[in-house]
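Peer 1: Here's a sequence, model it:
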Amino acid sequence: MTDSDSGFVGFVKAFARRQYFWGIVAIILLLVVNLLKDPTYLAITVSGSGNLVGNLIDILRAAAPIMMIAVGMCLVVATGGIDLSVGSVMAVAGAVAMEFLASAGGSVASAFGALGLVILVSGALGLVNGLLVSVVGLQPFISTLILMLAGRGLAKVITGGQNTAANNEAFNWIANGRVLGLPVVFILALIIVIVVGLVVRRSALGLMIEAIGMDAKAARLAGVNRRALLFAVYIVGGILAGIAGVFATASVMTVDISRTGYQLELDAILAVVIGGTSLAGGKFNISGAAIGALLIATLDKTVVFLGVSSSATPAFKAIIIVVLCLLQSERVRNLIRRRRTVPDVTKEVVPV
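Peer 2: Below is the predicted model:
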């Protein structure tokens, strides 16, 4: 074996040890299953307007809002917390945007105004979570559960209990527009993921977030401002959830209070776990969370494509996620390795 072969093999082995490796494998297997049913499943065509059209493009578009909330969830979980309110924040963000656009008209300035208002309101909701966790001292589960329940009520107050629609081409372009044939919504999500990843990994911020997740007391003694960091991650999580709400509502220019963001907090948590972030805190992986979001979107599309009944869909998803998490488990993999290397002691040893 040449040195180049050894280097390549070493790279492959190192990559295979990453927890999100199995997420990539799962995406490939799901696509293969879909190909077996329809050999043209992965076909991508160019429409008359020059846009790329196909199932893969639909998966990328569906993954964008999940990527947003998964990245925010990733940072929150790294501190040892959890955010159950992201789905409700999406509904509030959609309600704010649609109500604003319904009265502000269809100009480009109105679209930017709606985006700014969404960021402000969703950041404020994240601030509430940070306040309850870091200042009041409530458990993150309880704090975000409060906003999870209250958020949809707030969205109903904003819209008067009605599904609100609006017309604004610039705002609609965010979800349905294309750049170089690719969905704008996915490009924006990818840019945000890259920016957040660079900020937390190219600075000491990521290390400090992991430090308070591993040992908050030791981090405080080392001079880490735990309270400020908790405020920051919950505000960022709220803003990213608000952006996800924009992605979800801009595609149809209507906010459905009861459905927008419904149970997406569960998908975000699954994406984070698939990506290799420990729910115990102290470790996070932004790129892994993005891959987990792509897997969730692929799985959702596969369920629909295979015609799995709506009543069996949760069980179908649960089985795949459980198998994937078992494959990622270091304890399970070590057990398999030991079973392979344990000698056969059942054979009788004959003395010489």
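
Peer 1: contacts, neighbours, all on C-alpha from now
Peer 2: Fine.

Peer 1: so what's A70 closest to, chain neighbours aside?
Peer 2: A268 (4.5 Å; Cα to Cα, 6 or more residues apart in numbering).

Peer 1: is it true that that neighbour touches L75?
Peer 2: No - contact criterion Cα atoms under 8 Å: A268 and L75 do not qualify, at 11.7 Å.

Peer 1: Next, work out how far apart the spatially closest residue to F284 that is not a sequence neighbour and A290 are.
Peer 2: In this structure, F284 finds its nearest non-sequential neighbour in T277, 4.3 Å apart by Cα to Cα, 6+ apart. Distance of T277 to A290, given as Cα to Cα, to the nearest Å: 11 Å.

Peer 1: Compare the two and say which one has the larger neighbour count.
Peer 2: Higher neighbour count among T277 and A290: A290, with 30 against 26, using other Cα atoms under 10 Å.

Peer 1: Alongside the first, I'd like the structure of this one:
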Amino acid sequence: MNGSKGSGGALRRWVQSPIFWGAVAILVLLALNVAKDPGYLAISVNPANGNLVGNLIDILRASAPILMIALGMALVIATGGIDLSVGSVMAVSGATSMVFLKGAGADPGAAFAALGLALGISAVLGLVNGVLVAYVGLQPFISTLVMMLAGRGLAKVITGGQNTNAENGLFRWIANGYVFGIPVVFLLAAAVVVIVGLVVRRSALGLMVEAIGINPRASRMAGVKPRGLLLAVYTLSGILAGVAGVFAVSTVMTVDVSRTGYQMELDAILAVVIGGTALTGGKFSIAGAAVGALLIATLDKTVLFLGVSSSATPAFKAVVIVVLCLAQSERVRAWFVRRRRAEGAGQPGQLPQTALLKLAGERKETEA
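Peer 2: Below is the predicted model of the structure:
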């Protein structure tokens, strides 16, 4: 009996978790696509190279940049902050790598050098955000908003305001290569998510990050040094945004300083919120952020597949996100539970039907 109650409680907690509802939303979107095209989920093998091809593979590839920025955003928001500069950092990272490769050529060593430069400058931009928040004392919204504007301008300075392309086989392989038929870019993103998740949850780092988000003063009194942690979290967010920028530009080996990373900070925030991370800080979920990123990628592909016009795309995405957030809301679920109980017990102010029958029977006995 206790075992059944325990399993029932675990199932109830799983159903109430944001991860569950994020997975449900992904399945609903896929079902919507299948309704239009029954072969939407089909995965085949390319006979020329043995790679897997299909819409699901495309979704996995498209989710890689979102996974990176959502991972960094989850940690930043857990501290009670926010990072609005991730899209611009992506542009700077992509611009740096493309400009370097344009002059360095197709040598494999140049690819590693371009990757190092891209991640290095991204780390510096994240470090600047951390310094402004942790040491200068600026509000995270203001400091990262400034970096969002400055980063986009820096990307234009690096490229001279022009779209820049380059050719390098190894660098292109990052986004277009396959390992065992699966896109390399998704495998790299998944590996980063697993590593960061293990480091955060298998050590005291996650608890300290949450402690800062819940109460910075109390955490400081408990021996936690918030400045160093804030510096590390914002720097990591910058590095992950730089990785996302490399993923984005290596797909087509071109950086568009106006479009690369454009509004990606919004997708990152949405993915984090969908995954159950509290915007007030103190609670975060790496797995939830990953599910949210997959949902955003699936939603983007669904919008294109259904032929939704570009002008209506934001409204379509907003409707899906609002419905999902309502499904996750404890208050909304509690309202449905109360409504269901009220319907089962009769209308408000009335006795249940069983109670009325019992009362009528007692009255007949009294009259007899």
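
Peer 1: Report the TM-score for the pair.
Peer 2: For these two chains in superposition, a TM-score of 0.97 is obtained (TM-score structural alignment, normalised by the length of the first structure); 351 aligned residues with a Cα RMSD of 1.6 Å.

Peer 1: Give me the buried positions along stretch 142-151 of the second structure.
Peer 2: 142-145, 147-148, 150-151 (16 or more other Cα atoms under 10 Å).

Peer 1: In the first structure, which residues correspond to that stretch?
Peer 2: Mapping stretch 142-151 of the second structure onto the first structure (TM-score structural alignment) gives residues 142-151.

Peer 1: The one helix or strand G206 of the first structure maps to: average distance to aligned residues in the second structure?
Peer 2: G206 of the first structure is part of helix 205-214, with elements assigned from DSSP states H and E. With mean Cα distance after the TM-score superposition for the first structure, helix 205-214 of the first structure departs from the second structure by a mean of 0.2 Å once superposed.

Peer 1: residues making contact with that helix?
Peer 2: Helix 205-214 of the first structure is contacted from outside by 75, 78-80, 199-201, 218-220, 224, 226, 229, 280-284, using Cα atoms under 8 Å, 6 or more residues apart in numbering.

Peer 1: swap the cut-off to 7 Å and go again
Peer 2: 78-80, 200, 219, 224, 226, 229, 281-283 (Cα atoms under 7 Å, 6 or more residues apart in numbering).

Peer 1: Show me these that map onto strands.
Peer 2: Among these, no member is found in strands (DSSP state E).

Peer 1: Now these in CSV, please, with extra columns for neighbour count.
Peer 2: Output for these, formatted as CSV (neighbours: other Cα atoms under 10 Å):
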residue, neighbour count
A78, 27
T79, 27
G80, 22
V200, 16
A219, 18
V224, 18
R226, 20
L229, 19
G281, 23
G282, 23
K283, 22
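
Peer 1: Dump those residues into TSV; add distance to R18 of the first structure as well.
Peer 2: Putting the contacts of helix 205-214 of the first structure into TSV (distance: Cα to Cα, whole Å) gives the following:
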residue	distance to R18 of the first structure
A78	17
T79	21
G80	21
V200	19
A219	27
V224	29
R226	29
L229	27
G281	18
G282	17
K283	13
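
Peer 1: neighbours around the closest residue to Q353 of the second structure other than its chain neighbours, how many?
Peer 2: Closest residue to Q353 of the second structure apart from its sequence neighbours, by Cα to Cα, 6+ apart: G346 at 7.1 Å. For G346 of the second structure, the neighbour count with other Cα under 10 Å is 13.

Peer 1: Equivalent analysis for A216 of the first structure, please.
Peer 2: Applying other Cα under 10 Å, I find that A216 of the first structure has 20 neighbouring residues.

Peer 1: Kindly report the same for A35 of the second structure.
Peer 2: 11.

Peer 1: on that earlier part again, next, the contact list for the residue nearest to F284 of the first structure, please.
Peer 2: 74, 283-285.

Peer 1: Can you tell me the SS state at whatever residue of the second structure lines up with it?
Peer 2: Here T277 of the first structure is matched to T277 in the second structure, going by TM-score structural alignment. What DSSP: H, G, I helix; E, B strand; the rest coil gives for T277 of the second structure is coil.

Peer 1: now swap in V89 of the first structure and tell me
Peer 2: helix.

Peer 1: can you tell me which residue in the second structure aligns to it?
Peer 2: Match for V89 of the first structure (TM-score structural alignment): V89.

Peer 1: ok, now how distant is I121 of the second structure from S93 of the second structure?
Peer 2: I121 of the second structure is 7 Å from S93 of the second structure, by Cα to Cα.

Peer 1: So which of the two has more stuff around it?
Peer 2: S93 (36 against 18).

Peer 1: what's near enough to touch the more buried one?
Peer 2: With Cα under 7 Å, 6+ apart, S93 of the second structure has these contacts: 118-119, 122, 242, 245-246.

Peer 1: The same query, at a cut-off of 6 Å, please.
Peer 2: By Cα atoms under 6 Å, 6 or more residues apart in numbering, the contact list for S93 of the second structure reads 118, 242, 245.

Peer 1: Thought A95 was touching the last one, still the case?
Peer 2: No - the criterion here is Cα atoms under 6 Å, and G245 of the second structure misses it with A95 at 8.7 Å.

Peer 1: Can you check which residues contact both of those two?
Peer 2: By Cα under 6 Å, 6+ apart, no residue touches both G245 of the second structure and A95.

Peer 1: Spell out, range by range, the helices that occur in the stretch 251-352 of the first structure.
Peer 2: Using DSSP state H, counting those that start in this stretch, the helices of the stretch 251-352 of the first structure run over 264-274, 286-305, 313-328, 330-341.

Peer 1: out of those, which comes closest to I187 of the first structure?
Peer 2: helix 286-305 (12.7 Å; Cα to Cα).

Peer 1: Measure how buried A175 of the second structure is and give me the count.
Peer 2: Other residues close to A175 of the second structure by other Cα under 10 Å number 24.

Peer 1: The strand or helix carrying it: how far from the chain's middle?
Peer 2: Following DSSP H and E, the helix or strand that holds A175 of the second structure is helix 169-176. How far helix 169-176 of the second structure lies from its chain's middle: 24 Å, per Cα atoms, centre = their mean, to the nearest Å.

Peer 1: In the stretch 51-200 of the second structure, mark out all the strands, start to finish.
Peer 2: 52-53, 164-165, 178-179, 182-183 (DSSP state E, counting those that start in this stretch).

Peer 1: and the helices of the stretch 251-352 of the first structure, which is most packed in?
Peer 2: helix 264-274 (a mean of 25; mean count of other Cα atoms under 10 Å).

Peer 1: The spatially closest residue to T298 of the first structure that is not a sequence neighbour: how many residues sit nearby?
Peer 2: Spatial nearest neighbour of T298 of the first structure, excluding adjacent residues (Cα to Cα, 6+ apart): I59 at 5.9 Å. Counted with other Cα under 10 Å, the burial measure for I59 of the first structure works out to 20 neighbours.
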